[in-house]
Structures are given as C-alpha cells and as structure tokens.
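Asker: this is the structure alone, sequence omitted:
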C-alpha cells in the first residue's frame, strides 16, 4: 500500500475494498492512499479490477466490504458530501447526448446546486479551455470521440472539484485532443487538485503521473512514486515483470512467408 508521510493529506483513501460478481472476486481487498496534490496512475491489464475499484471509490458501485473516503469524507456514509469534492469521468460514460455541449455543461452545473450566473460563466470558460467554443451549440451526439471525452471531462470540472477520478480518459482520443486534456489536468494538479487516472498506456502514465499503482487480479502488486515502482526500468517493463509476460506465441508458422 502506498502510504504518504503523515504531513501529506490523503485525497483518496481506500481500505479493504472487495467486490465479487457471480462468485468470482473482481476486487480482492484493495487498500490505497492517494496523496493530495498528486497525479496518480492506476495501471493494469484488462479485467484487473481497475474500473470496479474506481467505481467503488467514487460511489458508483457499492462494495461488498471495505471503505472509501475523499479528503476524509466517507463515500458511502456521506455520499453527498464526498461527491461535492469529486469530479468523475467513468469508463464508457453515457451522456445526455441530445443536448448541446453548452446545455450539457449547464445541466451539470445546475444539478450540482450552483447558481445560474456562476454556471453560465464557467460553461463559457470550459468550452473555451477545451477548444469547444465553436461546438457549444452542437448536439453532443454529433461530437467526435475526442470531443465527447472533452465535454464529459468539462462536465466533471464545472463544480470545481478537489479530486478528479478519470477512467481511461484518453481512450479513442486523437493526439491533439489528448495533448489538450493533459495540459488541463497538469494545470489542475499544479493549482492544488488531485488526479487519479487509469490507463493502459504505460508511456503516457510514466510521463504524466508522479505516483502509480499496478493492479492485477483485483489486487495491488506495487504502489508508490513512479520511480519507486519502475525500479530503474521503464514502467512498461516493470509492469510486465509484475503482471507476467505474454503467453505462448508459437504455433503460428502458417502466418510466416
């Protein structure tokens, strides 16, 4: 478990999270501390339990056992209080895509109890920051994959959360949109926010994050700063060492000319 020093406040604290589906454990007792002000990467193969863990950590899925707290606020004992502090981008997010981008952000702000004047100002700022000003009145259903990811992230930011939890935010996103998203997230962290992001792209996590946890089979195999976890190797090589290399690749001689 990655345990920051007592002087560093904990943005996201997970203790003994367990979730089972059909008798098969998806998450088997994960405990983790995410230091406030960190850019924290969660990496693991498909089916490792990353999405299930993040869903339990953000109040989207009730755990069978264990607790989750955001800046000391228990996610399940005080869900409203915890979600005020959270901005969440779930994997495969479903949006009200028959709204325009501007309408979607306005709805997200009003749903958070913000006044209309503040919401209108923040919607303008977010559309500009995400390079969506020209598409603000376009229906979200007509957005590209990259634009959809950006408007979903903007909706997660409209209430100025202190902790962002993003599940695969760069999946299906073009390099230009990904660069813009990374810049916004880096500025969020520099201003004192905390980002937790899951990703399959090891090079991206190594360049973007300062902390990382490796998850496989519903358990954490290693956690700490990126340098501590990679232990002198690249993060990708260290990941393969921890999780296990590829299976048998022989027997395909018929593919060779």
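Answerer: Nice, thanks for sending it over. Note that the structure is predicted; figures quoted are calculated from it, not measured.

Asker: going forward, measure contacts and count neighbours with C-alpha atoms only.
Answerer: Will do.

Asker: who touches the longest helix along the chain?
Answerer: In the chain, assigned by DSSP state H, the helix with the most residues is helix 175-190. Helix 175-190 is contacted by residues 37, 38, 39, 129, 130, 146, 147, 150, 170, 194, 195, 208 when judged by CA atoms under 8 Å, 6 or more residues apart in numbering.

Asker: ok, now which ones touch the nearest residue to residue 37 once chain neighbours are set aside?
Answerer: Closest residue to residue 37 apart from its sequence neighbours, by CA to CA, 6 or more residues apart in numbering: residue 194 at 4.6 Å. Contacts here follow CA under 8 Å, 6+ apart; on that basis residue 194 touches 11, 35, 36, 37, 38, 39, 40, 162, 163, 164, 188.

Asker: included below, for side-by-side comparison, is a second structure:
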C-alpha cells in the first residue's frame, strides 16, 4: 500500500483565501480634490499642549458662499490661516484651485484675497494710500490701483475719508478698508474672518450685496462668523467646526436638516446648559432693597461740598 493512500492535505497545504478586510481597519485616505476652490486633508496644528486643528478635512466648491461656524477656540481661524499659506501646518495638505498651498505658495497667494485684521495694516497711511499700496503689492500698476481704489472707496462709503489716516477711522470704517484691501486685485477666492463685526447695518447691507454679486460671477467667498442668522441668510454652504474637526458640512439646508441653523449648531457642538440661578440677582423684582453693609451703617453720611461742616 502506498504511503499516501488516504492522505488528507493539512490546512496549511491548501490554498488560503485572502482575509476579508476588517471592519475596524481605517478607510483609505481620500486624496484632495483639485476641482474644488479649497480642498483640505488631514490638517493638524498644535500650539504647545493644545491641539488647535485635529486632522481636519473639507472641500469648498468653486462659486460657493461658504460659512465656517464654531464656538470660540474651535479652530476656524487657525484652519483658514493654514489654508491660505500664512501659517505652516504640522501635518496635512491644503490645495487652492488645484495648487498645493505650500509647494506653490506664491501662485496661491495671487489667487486669493485674505482680509487682514486691523492690527495687521499700515494705519498711518490714508485709506486711499493703503488701497494703492495693496494693489501694487500684488503686482498691479499704480494707475490701475488708483482707479480701483476710488471704486472701492465709493462702494464702501469711504470716499469722504479717502485722505484720512486709517488710524483715525472708526472700528467699522477700519473693517471696511481691510475688506477693500483684500478685494482690490480681484481674487478668485476671498477669505474673510468676521467681516461684518463692528460694521453698521447700512454698510453691512452694501457689503453683503457686493460679496453676493462677486460670488455670482464665479468667485468663492469663505467667511468665518459667529452670527448664525447671517450665515443662514447669505451662505450657500456651511461647515460646523468644533475641537479642530468638522462636525457637519454641506449646503445650509443639509446641515440644518430641517431645523433652524442655530438650533442645529447647538446640537452639534453642545455646551449649552440651563441658566445659573443667582439668588441675589433679581433685578429688583422682589421689591427689596439691597441690604446696607453693617460697617457702612455705623457711620453717618458724609456731607457734600455744599453742606454744613
């Protein structure tokens, strides 16, 4: 009898099927979308022991009016600063219209307009001088910069203050000249951090009209704001950011999910609690006067300057 009669192959000698993917295996990373106005993947930034942006990924469509909302310290400003080439990320990729921000930073900066903060501008220049400087800094000729500067000053109701130093502007006027300086070179993407803060209602309405018209021509507007009513009214898309990550993103209707956007925002980020009840804070509703401290009651009232001595 042959030695192999009745031999059954061991499991190791049989071809083994490839193991199925474990449901716990992380999904393959999605590459950046070069067709998006802004495409971010895995953006990360730490300041000391604090993680400001924690692996954030998102796409902002071309031609959208995109709002970034989140509580204070959520990572909105840090994300925008990294995505526009003003702050180096610790990890991750950011693309602007198909260009890697950190490999082609000069080209990227020509395509975007970033609204500076009031403490980032030369406020010893007049409004007109600041706009001309901003245009020429971006490679425009002086004559074209001058023409566009006058157009912007008129559009933003600053024509009367064209020759006034920016240091003498009100908070709202300063906000407007900062926005104008970001727009003078007609960028394809505008990035605005709290653009309507301190701006009066009339000027705010005019600015909104300008930005909406800009978006209709194919420009992309990205704003960071705490005002939900403004975002819900103006924006086509919104992303809710909390703890350095995106909680929800999409069109305003998709994120709101049939609710008021502010209510939906509070559901996503949490943190709301019942009002604290302070027994001593009654606004006078009980009709009782505040008690006089014993030390004060022990001394007579001091006569005023015109009283008896």
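Answerer: All right, it came through fine. Source: prediction; values computed, not measured.

Asker: re the thing from before, for the longest helix of the first structure, buried residues please.
Answerer: Under the neighbour-count criterion of 16 or more other CA atoms under 10 Å, helix 175-190 of the first structure has 177, 178, 181, 185, 186, 188, 189 buried.

Asker: stretch 193-209 of the first structure now?
Answerer: Here stretch 193-209 of the first structure shows 193-200, 202, 205-206, 208-209 as buried, counting by 16+ other CA under 10 Å.

Asker: which of those fall in helices?
Answerer: Using DSSP H, these in helices are 202, 205, 206, 208.

Asker: count of neighbours near residue 255 of the first structure?
Answerer: Residues within reach of residue 255 of the first structure, counting by other CA atoms under 10 Å, total 6.

Asker: what about the aligned partner of it in the second structure, helix or strand, and which?
Answerer: In the second structure, the residue paired with residue 255 of the first structure according to TM-score structural alignment is residue 281. If you go by DSSP states H and E, residue 281 of the second structure is not part of any helix or strand.

Asker: stretch 143-163 of the second structure maps to which residues in the first structure?
Answerer: Going by TM-score structural alignment: stretch 143-163 of the second structure matches residues 117-137.

Asker: mind listing residues that contact the matching stretch?
Answerer: Residues contacting stretch 117-137 of the first structure (CA under 8 Å, 6+ apart): 100-103, 105-106, 109-110, 147, 150-151, 154, 158, 180-181, 184.

Asker: show me the contacts for the spatially most central residue of the first structure.
Answerer: Nearest residue to the geometric centre of the first structure (CA atoms, centre = their mean): residue 166, 1.9 Å. Listed by CA under 8 Å, 6+ apart, the contact partners of residue 166 of the first structure are 88, 89, 90, 91, 195, 196, 197, 198.

Asker: right, and the fourth one touches residue 165 too?
Answerer: No. With the criterion set as CA atoms under 8 Å, residue 91 of the first structure and residue 165 do not qualify as a contacting pair; they are 10.5 Å apart.

Asker: between these two, tell me which one has more neighbours.
Answerer: Between residue 91 of the first structure and residue 165, counting by other CA under 10 Å, residue 165 is the more crowded of the two (23 against 15).

Asker: what about the aligned partner of residue 218 of the first structure in the second structure, how many neighbours?
Answerer: Taking TM-score structural alignment, residue 218 of the first structure has residue 244 as its aligned residue in the second structure. Using other CA under 10 Å, residue 244 of the second structure has 22 neighbouring residues.
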